[in-house]
Structure formats: C-alpha cells, structure tokens
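Student: Give me coordinates for this.
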Amino acid sequence: MKLLFVADPLEAFKTYKDTTYTMMREATRRGHTIAACEPRHMHWESGQKVRAQVREIVLTGEQNVWFTEATVRDAEIAEFDAVLMRKDPPFDAEFIYATHLLEQAEREGACVINSPQALRNHPEKLAVMEFPQFVGPTLVTRSAEDVRRFHAEHGDIVLKPLDGMGGMGIFRVGPDGLNLGSITETLNHNGATTFMVQKFLPEITAGDKRVVIIDGEPAPFVLARIPQGTEVRGNLAAGGKGVAQPITDSDRATARAIGKVLSARGLLLIGLDIIGTKVTEINVTSPTGFREILDQTGCDVPALYIDAIEKAAKRA
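Tutor: Reported below is the predicted structural model:
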C-alpha cells in the first residue's frame, strides 16, 4: 500500500518515543511505501482534486537521521491507499480547515483515518461529555460564577483549556480556593473562552492510564502516566513516568463500550484516558503510547494498528 501521513514536521519527531514513527516503521516492515506532509502543504483549487506537496521517505533505522527523502512532489491525496491524519493539537481553526480538505479528499476516493468528520465532531476534551456514566463531575463553561459554584460543591478541582495537549495549561485548586479567580481569568480570557473544570481525582497518584482502542477493541496493555514529585499531571510531556500495565477488566469494559460507539463513527484509533475508573479525555487526533507499551511489554500495538489500516483500506 501507499500510505500518506499528515503530521507535524518530520524533523521534530522524537523517534525513541514517537507513535507515528512506530506506525511508519511497522508499515515499512510490511513493504508499504511511506509519504508525509503537513496540513499546511494541502491545497485545493476549484475544479480540481485536493492535492498536497508530499515527501516520499525511506526509513534508515537510525535514531538521529531516521529517514531519507526520496522525492518531493505535488500529489492528489486520493492516490494514496490510506491517509493517516496524525496532526497534534491544538484543535484550532487550521485543524478544522485541514479536516474539511481531507473530507473532500474522501469524496474523491481517499481512505482517511481517523475520519475527518469524526475528528471535527469529537474535540478531545468535550467528547467525554457524551458518556456521563463513565465520567467524574465535569463542567464546561466560560463563566466565573459557574466555576465558583462547582468549586464550592466539589472542593478540590482541576481546570484546563479545551485545546491543550501534554498537560499544558492544567491547574489544580484545592479547598482553600487559592488563586481560583486568577486561574479562571487566565483560562477564560475574561469570559471570552470556554474551558473545562473537573473534580480532582486522587487516584491520579496511581497514574493517568492511556487505553489504546483500535477499531473498537482495547489493547491488552495500558500506559499509566504517573506524576512525579509534587506534580499533579501525569502527562509524559509534563515529566510523568510511563509504566505499561495489563488492562483491568473494568477499563476493558469501559473502553469497549465507548469504542463500539466511536469506531462506528469512523474513529479507528482512540486514546482513552482513565484515572481510577473515570474517563477524563478521549484522544482522537494523534493518540500516543504505542512505543512505551511495545518496549516495556512486547505487545506490538503498531502491528495491531497497521492490521486495522490494511483492513480499512480494503473496505474503502
């Protein structure tokens, strides 16, 4: 197959932990060809198909210079057997525009994974609100008054932006309410921006578990991101320690229930975040954790995912 990865700049990849790289490596091992572009390289002229300036690459197997560039060319998106949308957040206007271009490419015959429409319809923080049975107390608002009420009710809370990633912009406010007003102003930009507030879950000390769901089925191992020192964030980007663990029966049941609904909407790959037994986020743009699970357990999540890509491309 010919695969196109729509992602961040290749030069920024940290191959020792990058999930997109593990996908590329497994695809290459199977004989598939690899090309890549950034969303900014896509373009659409009236009367023509959606195209992109793509880089056809060959993996070297080295860590530093990990690929060589075979050619750079302007290509129709629909000429590829599968297009993997792997752009990291922020989930901003440019991300939305990219999904519109990819949706047009779908109409032209492209197999795009995850579905562009599903990406648009499932912002990663907001998506949890569809599944209240699995979620702890959560508020989405831009109102300072709402936040004060939520804090008075729950005492210990976490506040975070809707478009962040890697733990960026997350705050914890305890029962004393110290700096609650200032933090609210920072996140809502004086009432102009919507953000999320959740009851603090003390189970975070055991880790924020990333459950990888592929075509509705959770992988047999999860990656628990454990906060270090005085940090409350378990995100690896925020210094958390990643420890792979067998999935629990409870987490498997939760993942299957959510995965069944979302895979039917075109979300082939989901990264479910669970603290204790409560889902906190549903990651769909560029879920990670493949490399850590593979390295620590031998569970070949990249192979499971490329299996699913091959099946999806045949169905398209």
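Student: hey, let's count contacts and neighbours off CA atoms from now on
Tutor: Fine.
Student: Can you show me the helices along the stretch 51-200 of the chain?
Tutor: Using DSSP state H, counting those that start in this stretch, the helices of the stretch 51-200 of the chain run over 93-107, 116-121, 144-154, 180-188.
Student: For the first one, which residues meet the burial criterion?
Tutor: Burial within helix 93-107, assessed by neighbour count using 16 or more other Cα atoms under 10 Å, is assigned to 95-96, 98-99, 101-106.
Student: hmm, back to that, let's have the helices of the stretch 51-200 of the chain in JSON lines, adding distance to residue 246.
Tutor: Formatted as JSON lines, the helices of the stretch 51-200 of the chain follow (distance: least, Cα to Cα, whole Å):
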{"stretch": "helix 93-107", "distance to residue 246": "34"}
{"stretch": "helix 116-121", "distance to residue 246": "28"}
{"stretch": "helix 144-154", "distance to residue 246": "32"}
{"stretch": "helix 180-188", "distance to residue 246": "36"}
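Student: so which of those helices gets nearest residue 194?
Tutor: Nearest of the helices of the stretch 51-200 of the chain to residue 194, taken as Cα to Cα: helix 180-188 at 5.9 Å.
Student: how big is the angle separating that closest one from helix 144-154?
Tutor: Angle of helix 180-188 versus helix 144-154, following axes from the mean of the first three to the mean of the last three Cα atoms, to 10 degrees, is 130 degrees.
Student: what residues does helix 180-188 touch?
Tutor: 142-144, 147-148, 160-161, 171, 173, 190-191, 193-195 (Cα atoms under 8 Å, 6 or more residues apart in numbering).
Student: Could you do stretch 216-232 as well?
Tutor: Here stretch 216-232 has contacts from 172, 204-213, 233-236, 239-247, 252, 255-256, 258-263, 268, 289, 292-293, 297, 299, 301, using Cα under 8 Å, 6+ apart.
Student: The same query, at a cut-off of 7 Å, please.
Tutor: 205-213, 233-236, 239-247, 252, 255-256, 259-260, 263, 289, 293 (Cα atoms under 7 Å, 6 or more residues apart in numbering).
Student: is it true that residue 281 lies in a strand?
Tutor: Yes: applying DSSP: H, G, I helix; E, B strand; the rest coil, one finds residue 281 inside a strand.
Student: residues contacting it?
Tutor: Residue 281 neighbours (Cα under 7 Å, 6+ apart): 124-125, 128, 272-273.
Student: Could you list which of those belong to strands?
Tutor: 272-273 (DSSP state E).
Student: With distance to residue 1 and neighbour count added, can I get the contacts of residue 281 in TSV?
Tutor: TSV is the format used below for the contacts of residue 281 (distance: Cα to Cα, whole Å; neighbours: other Cα atoms under 10 Å):
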residue	distance to residue 1	neighbour count
124	30	24
125	33	20
128	34	23
272	29	27
273	32	25
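Student: Distance to residue 8 for the contacts of residue 281 - can I get that in JSON lines?
Tutor: Listed next are the contacts of residue 281 as JSON lines, based on distance: Cα to Cα, whole Å:
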{"residue": "124", "distance to residue 8": "18"}
{"residue": "125", "distance to residue 8": "21"}
{"residue": "128", "distance to residue 8": "25"}
{"residue": "272", "distance to residue 8": "22"}
{"residue": "273", "distance to residue 8": "23"}
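Student: Following up with a second sequence; could you model it the same way so I can compare the two?
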Amino acid sequence: MDKSLRQLFIIDPIQQLNPSKDSSIAIMQATQRIGKQNWVCTQADIATQGDQTMVCAHPITMEWIEPSRKDWQISYPWYRIAETRIVPITDFSVVWMRKDPPVDESYLYTTHLLEFGERNGVRVINKPSSLRTWNEKLGALRFSSLMAPTLVASRIETLETFSNNYDDVVLKPLGGRAGQGVVRSSSSSPGFLALLELVTQQQQIPVMAQAFLPTVSAGDKRILLIDGEPLGAINRKPKKGEFRSNLAVGGFPEVTELTSRESGICIELSSVLKSEGLALVGIDVIDGYLSEINVTSPTGIREIERLTNIAFADQAVKKLLVN
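Tutor: Modelled structure (predicted):
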C-alpha cells in the first residue's frame, strides 16, 4: 500500500476506549473517510534497534458511529482489527501520538523513540519534543498575562502567602488530568497547612495554586485549535455541588460561541503553537482567563460533533492532512 495512505495511532488499548466519547476514535473515523488506512498500537509496541524504529501494530477499520440528539448510535462491534504486523515506523506518513496522560517515564521515552521516525521523514502529531516540554499546566505560564493570578511552588510558606491574597484558591497537581486531584480551599480553612503538606508531598513536589474564579459555575470552555486556528468549542458546566467542570468528573457540555476575548487568546497562542509543532491542542478558558493548554490527547471532539451536528473531526483532518 502507498505509504501516504497509512496512519498510525498510538493510543491506550483500543478495547478500553469509549467510541461515544473518545476523540481519537473520531479522528480515525475522519481519516478513514478520506481513504487512509489506520493502524493502532500502544506505547509498549514500539521498539528501536540502532536508529530504526519498529512498531507492532494492527490495521483497524471503524464501523458505523453516528451522533443522535442525546447520544451516539453505534454499530457493535464498532471496529474490526486485523492481525498484528511488525513494520518500520517509516511505513507510515503520519503518526498520531494520542496516548492519554500521565506523562510518565514510559510516555517520555516514547517521545524519544518517535523522534527517530521523525528524523526519517515521518510526521508526528503532536511533535514529540514539544510533548516533552509542554507540561499542560506549566505551558500556560508562557502566557501568564492571560491567566488568573497563578503561583507554582513547593514551599508551604510561599503557597500560604499567595493564598492569603484571595478568598479561595485552587490547587492543581502538575501531572494531573481530567480534573483529578484538583482541590479548592482557602488559607482560613482548618487544616489548610496540612493540605499543603499533602499536595506538595512534604514540600518535595511543586503544585500550581490559582486564584479561584467563582464564575466557573457558568462554565469552563474547551476550545480546540487545529494548526493554531480555533475550529470548535464547548462549554463545560460543573454538576451541582462541584466546582470542577471536567466531563470526566461529571461536568456536562453545552453549545457555546467564542467571545472576542477568547478569540484574542487563540490569536495570541496561534503562532507559538504552530512554530512548535503543536497541531492539535485544546485550551481551557474560564471567564476569559486561560487555564490550561492541553497537548497530549485533547478531548471534546465528540461533544462538539453531537451538540453542533458539525463534522469537526473531518474539518480537523482536512486542515492537517489535505490542505
């Protein structure tokens, strides 16, 4: 088969993915619709001997999956997978690095192995070196003027001093995902210092502290940028009694449009993201303040497609692979 037609997706085990939620599945559907042959593998299936990277991968075919008003109509089984083959990574024109966080040792080593293929002409989305350097919390600090007041520190005294300036603060683990481990508290709360001891692992690990924005109750926007251009967004509202709006912790999506300030944030980020090979990015914005820049496996495509009836994945793939 023509190499230009082959696409490799590095994902979590396919049987663990939810076709009605997973953005990687949406992208695979879209690449299949333009005649690409999709293959899948996990991080463990990648090896390099000398400077030659090989993958143990499966060709995969997506079955019928369509949005409905309330959910998705899915044909089961929703994929067909062929026998495993061991092939050079250079047999693929594009590799999509879509492994979900955490960005642990295994993830970082995978980005190194992918660079061997990249040096031999394989395009990797997103660029491996940028995946290593863009922590999804810390990366946003490059645009700190767009953010709510933010501090990253390990020292309890430093975190406490910062927290004294605000009614409430949000504490975020730098390696967290999907809202996991994010807590809201205040310096006047009983046990606050003990909480700081816990989240910093006795002042050994830095955490991000941000001034809490009460307007998060109105939603947290996930904006998807494709090659630096915002192509779609959803507003995620927290469930009752919760301040986190992440879909994984019970937030629910709704249709939204970008404000002029949010469009301005996208414009300010665009050239930097493009120059660093971050072609598929999801940014989070609360009340006009940049919160995070998600580069590993940003989600939200399925929700945009269902709520707007717009074939977002097809638009994204066309922009990345065809234009």
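Student: Can you pull the TM-score for these?
Tutor: TM-score for the superposed chains, counting by TM-score structural alignment, normalised by the length of structure 1: 0.95, backed by 310 aligned residues with a Cα RMSD of 1.4 Å.
Student: Closest one of the contacts of helix 180-188 of structure 1 to residue 33 of structure 1?
Tutor: After measuring these against residue 33 of structure 1 - Cα to Cα - the closest member comes out as residue 161, at 37.6 Å.
Student: The closest one matches what in structure 2?
Tutor: Correspondence of residue 161 of structure 1 to structure 2, assessed by TM-score structural alignment: residue 173.
Student: before we move on, the earlier item: buried subset of the contacts of stretch 216-232 of structure 1 as a ChimeraX selection?
Tutor: In ChimeraX syntax, the buried subset of the contacts of stretch 216-232 of structure 1 is picked out as below (16+ other Cα under 10 Å):
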select :205,207,208,209,210,211,212,213,233,234,235,236,239,240,241,242,243,244,247,252,255,256,259,263,289,293
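Student: ok, now which ones touch residue 206 of structure 1?
Tutor: residue 226.
Student: any chance you could map the strands in the stretch 201-316 of structure 1?
Tutor: 208-214, 217-218, 221-226, 241-246, 269-275, 278-283 (DSSP state E, counting those that start in this stretch).
Student: What's the average distance for the second one when superposed on structure 2?
Tutor: Per the superposition on structure 2, strand 217-218 of structure 1 and its aligned residues are separated by 0.6 Å on average (mean Cα distance after the TM-score superposition for structure 1).
Student: residues near residue 249 of structure 1, how many?
Tutor: Look at residue 249 of structure 1: counted by other Cα atoms under 10 Å, it has 9 neighbours.
Student: Show the contacting residues for it.
Tutor: No contacts exist for residue 249 of structure 1 under Cα under 7 Å, 6+ apart.
Student: In structure 2, point me to whatever sits opposite it in the alignment.
Tutor: Match for residue 249 of structure 1 (TM-score structural alignment): residue 260.
Student: Over in structure 2, see which of the contacts of residue 281 of structure 1 survive.
Tutor: Retained in structure 2 by both residues aligned by TM-score structural alignment, their matches' Cα atoms under 7 Å are the following of the contacts of residue 281 of structure 1: 124-125, 128, 272-273.
Student: Pick the one among these closest to residue 309 of structure 1.
Tutor: Nearest to residue 309 of structure 1 among these, with distances taken as Cα to Cα, is residue 272, at 19.3 Å.
Student: mind listing what the closest one touches?
Tutor: If you count contacts by Cα under 7 Å, 6+ apart, then residue 272 of structure 1 has 210-212, 281-283 around it.
Student: Spatially, which two of those are the most separated?
Tutor: Of all pairs drawn from these, the one with the longest distance (Cα to Cα) is 212 and 281, at 12.3 Å.
Student: Aligned to residue 223 of structure 2, what sits in structure 1?
Tutor: Checking TM-score structural alignment: residue 223 of structure 2 goes with residue 211.
Student: Tell me who's in contact with its match.
Tutor: 218, 222-223, 271-273.
Student: Quick check: the gap between it and residue 256 of structure 1.
Tutor: 10 Å (Cα to Cα, to the nearest Å).
Student: quick one, what contacts residue 295 of structure 2?
Tutor: Here residue 295 of structure 2 is in contact with 131, 136, 278, 280-282 (criterion: Cα under 7 Å, 6+ apart).
Student: before we move on, what about residue 288 of structure 2?
Tutor: Residue 288 of structure 2 touches 261-262, counting by Cα under 7 Å, 6+ apart.
Student: Would you mind giving the strands of the stretch 201-316 of structure 1 as JSON lines with distance to residue 69 of structure 1 added?
Tutor: Formatted as JSON lines, these follow (distance: least, Cα to Cα, whole Å):
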{"stretch": "strand 208-214", "distance to residue 69 of structure 1": "30"}
{"stretch": "strand 217-218", "distance to residue 69 of structure 1": "35"}
{"stretch": "strand 221-226", "distance to residue 69 of structure 1": "33"}
{"stretch": "strand 241-246", "distance to residue 69 of structure 1": "32"}
{"stretch": "strand 269-275", "distance to residue 69 of structure 1": "28"}
{"stretch": "strand 278-283", "distance to residue 69 of structure 1": "30"}
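Student: So which of those is nearest residue 63 of structure 1?
Tutor: It is, among the strands of the stretch 201-316 of structure 1 and with distance given as Cα to Cα, strand 241-246, at 20.6 Å.
Student: Go ahead and name everything in contact with that closest one.
Tutor: By Cα under 7 Å, 6+ apart, strand 241-246 of structure 1 touches 220-228, 236, 293, 296.
Student: Residue 36 of structure 2 -> structure 1?
Tutor: When structure 1 is aligned by TM-score structural alignment, the residue opposite residue 36 of structure 2 is residue 32.
Student: Tell me how far the nearest residue to that match once chain neighbours are set aside lies from residue 189 of structure 1.
Tutor: Nearest non-adjacent residue to residue 32 of structure 1, counting by Cα to Cα, 6 or more residues apart in numbering: residue 1, 4.8 Å away. According to Cα to Cα, residue 1 of structure 1 and residue 189 of structure 1 sit 47 Å apart.
Student: Of these two, give the one with the bigger neighbour count.
Tutor: Per other Cα under 10 Å, whichever of residue 1 of structure 1 and residue 189 has more neighbours is residue 1, with 15 against 12.
Student: Give me the distance between the more buried one and residue 101 of structure 1.
Tutor: 22 Å.
Student: Could you verify that residue 40 of structure 2 is part of a strand?
Tutor: Yes: assigned with three-state DSSP, residue 40 of structure 2 falls within a strand.
Student: Thanks a lot, catch you later.
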